[in-house]
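> coords please:
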Amino acid sequence: MRTLCPAVLVATGLFSIATSTLAGEVQVAVAANFTAPMQAIAQQFEQDTSHKVLASFGATGQFYAQIKNGAPFEVFLAADDERPAKLEAEGLTVPGSRFTYAVGALALWSAKADYVDDQGAVLKQDTFRHLAIANPKAAPYGLAATQVMAKLGLTDTLKPKIVEGQSIGQTLQFVSSGNAELGFVALSQIFKDGKLNGGSAWMVPSSLHDPIKQDAVVLDKGKGNPVASAFVEYLKGPKAAEIIKSYGYQSSGQ
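Now for the predicted structure:
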């Protein structure tokens, strides 16, 4: 058996220490609609840099309140551009760090195949009992859903059927479990590489709601963490852009 000399052992030990010292982590609050692409981006980021992303997923409005109350997040990936801008105005972000990382799309989805037509006409039919949307006060995709219903003149008709999820993630669960026959969800939750992950859907035209611009920002608590800056730069790069587009978003700056 070959024995390593002490010099080699010392060098190997120093290399291991140096590697572990260089690797770091960042705490990121992520809008629920971006769960799947974020998991893919975080995995790629760790492979490329050895840094870890500790991601929490939920409603943008709830994260905003938590950050205001001192939550330890260092980067915020919101589902809108309003909350990051407010945090910026309130002095809770690193100046100049806010940017649009994705532009989202809304879909009307059912877990049942052939249930939702490609024009959304099912909304005008009395064939379902429950329509799931995210809380419009906390989740931008929920607000977009209310705008669509208003544009279609269906607000009053659909109001008795609406069930609200606290986040777009919970809204998806309502529909996928069958507790609601259909619901307004983020396209990214049901779409990958140009294909639906199951069920049936209407891709809602962007003309029926305000643009869902999703902004990211480095928070004040991430100011001294180089991994926070590194992650944000990675999010702007080509590998992240490819993942973002694969889930039906437009990537940052587009």
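
> CA only for contacts and neighbour counts going forward, please
Noted.

> wait, doesn't Phe99 sit right on Val217?
Yes: applying Cα atoms under 8 Å as the test, Phe99 and Val217 come out as touching, 6.7 Å apart.

> which of these two has more neighbours?
Counting neighbours by other Cα atoms under 10 Å for Phe99 and for Val217 shows that Val217 has the greater number, 30 against 20.

> what's the burial count for the residue lying closest to Leu108 once chain neighbours are set aside?
Nearest-residue entry for Leu108: Phe184, 4.5 Å, with adjacent residues in sequence omitted and distances by Cα to Cα, 6 or more residues apart in numbering. Phe184 has 28 neighbouring residues, counting by other Cα under 10 Å.

> and Phe184, that's in a strand?
Yes: according to DSSP: H, G, I helix; E, B strand; the rest coil, the state of Phe184 is that of a strand.

> Would you map the strands across the protein?
Under the criterion DSSP state E, strands of the chain are mapped to 25-31, 52-58, 75-77, 99-104, 106-110, 131-134, 162-165, 182-186, 191-192, 195-196, 200-203, 212-218, 250-251.

> what angle separates the fifth one from strand 212-218?
Read it as strand 106-110. In terms of direction (axes from the mean of the first three to the mean of the last three Cα atoms, to 10 degrees), strand 106-110 departs from strand 212-218 by 110 degrees.

> Strand 106-110 packs against which elements?
With contacts taken as 3 or more Cα pairs under 8 Å, 6 or more residues apart in numbering; DSSP states H and E, strand 106-110 sits against helix 140-151, helix 168-176, strand 182-186, strand 200-203.

> Please generate a structure for the following sequence too, so the two can be compared:
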Amino acid sequence: MLVRPLLIFLAVLAAMQATAEETRIAVAANFSAPAKQIAEAFERGTGHRATLVTGSTGKFHAQIVNGAPFDVLLSADDETPARLEKEGHAQAGTRFTYAIGRLVLWSPKPDVVDGEGAILKNGDFRHLALANPKVAPYGQAAMETLGALGLADTLRPRFVLGENIAQTHQFVASGNAELGFVALAQVMKDGRIADGSGWVVPARLHQPIRQDAALLTRGRGNAAAKAFLAWLKGDAAQATIRSFGYDLP
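Have a look, this model is predicted:
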């Protein structure tokens, strides 16, 4: 009785494998963990393969302009995909906001960062890590936050700049900086900050960290790239995004 359904399933599976393609996706460093989960579910659900490369959004722009083999960009901002579209490196009409990032002032040690971020004014630390604001949107948001608090110039001598938000997190996690501004997604688990102590920065202190996705020119004929962007808009992917502390548009 089970032979026919099994044969149908195997036929469908074979058809999926026959039409499966691979896509290379440039992923902003802050989104690496949710992107991995989403890609795994995408591969199981579609048969396509998604290869993820993580890095800083600013460097991805330069690489894409110079011919890097990426089909999709998951940016840490909304400016870079728009710029790539204007420059002819991203397909018009494919941009959309897939997540809105949240910034957190974090220390891996408990009771270091208070719930109001008052430690920034108290100054009981030697080093403050943040991503390079010239290339990393989370670093720019950190600078806007410090500016809103009137502390940017005061704390500048204590800055430790990471190339991207992943390196910034590593500076803090390793103890090279006592605290730092990182993405909430990097320290959140099961709806709370998993280790250490942190202050989730109020959204009013910086411009929204709108993270946009876009189909790049190289991926315009790649079925897997288009399918991944469609999957990213789906309920399962959006549930994963929320679980890592991002807001949705």
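
> what's the closest of the helices and strands packed on strand 106-110 of structure 1 to Glu25 of structure 1?
Closest approach to Glu25 of structure 1 among these (Cα to Cα): helix 168-176, 24.8 Å.

> Okay, buried residues for that closest one please.
168-172, 174-176 (16 or more other Cα atoms under 10 Å).

> could you check the distance from the counterpart of the residue nearest to Leu108 of structure 1 in structure 2 over to Ala173 of structure 2?
Alignment note: Phe184 of structure 1 maps to Phe181 in structure 2; criterion TM-score structural alignment. Remark: distance between Phe181 of structure 2 and Ala173 of structure 2 (Cα to Cα, to the nearest Å) = 12 Å.

> same question, Glu21 of structure 2
Distance from Glu21 of structure 2 to Ala173 of structure 2, by Cα to Cα: 38 Å.

> what number of residues lie near Ala89 of structure 1?
Number of residues near Ala89 of structure 1 (other Cα under 10 Å) recorded here: 11.

> cool, and Gly198 of structure 1?
14.

> repeat for Pro110 of structure 2
12.

> List the contacts of the counterpart of it in structure 1.
In structure 1, the residue equivalent to Pro110 of structure 2 is Ala113, according to TM-score structural alignment. By Cα atoms under 8 Å, 6 or more residues apart in numbering, the contact list for Ala113 of structure 1 reads 198-200.

> got a list of what the residue nearest to the spatial centre of structure 1 touches?
Per Cα atoms, centre = their mean, the C-alpha nearest to the average position across structure 1 is that of Phe34, at 1.9 Å. Remark: with contacts taken as Cα under 8 Å, 6+ apart, Phe34 of structure 1 is in contact with 188-189.

> what's the distance between it and Lys112 of structure 1?
Distance from Phe34 of structure 1 to Lys112 of structure 1, by Cα to Cα: 23 Å.

> and Pro37 of structure 1, how many residues sit next to it?
The number of residues near Pro37 of structure 1, taken as other Cα under 10 Å, comes to 22.

> Structure 2: which residue goes with Lys223 of structure 1?
Looks like Lys223 of structure 1 aligns to Arg220 there (TM-score structural alignment).

> what's the neighbour count on the closest residue to Tyr115 of structure 1 other than its chain neighbours?
Once flanking residues are discounted, Tyr115 of structure 1 sits nearest to Ser200: 6.0 Å by Cα to Cα, 6+ apart. Ser200 of structure 1 has 21 neighbouring residues, counting by other Cα under 10 Å.

> ok, now how distant is the match of Phe184 of structure 1 from Ala194 of structure 2?
16 Å.

> and what of Thr97 of structure 2?
Distance from Thr97 of structure 2 to Ala194 of structure 2, by Cα to Cα: 27 Å.

> of these two, who's got more company?
Taking other Cα under 10 Å, Thr97 of structure 2 and Ala194 do not tie; Thr97 has more neighbours (18 against 13).

> now that one, nearest residue through space, not along the chain?
Nearest-residue entry for Thr97 of structure 2: Asp212, 4.2 Å, with adjacent residues in sequence omitted and distances by Cα to Cα, 6+ apart.
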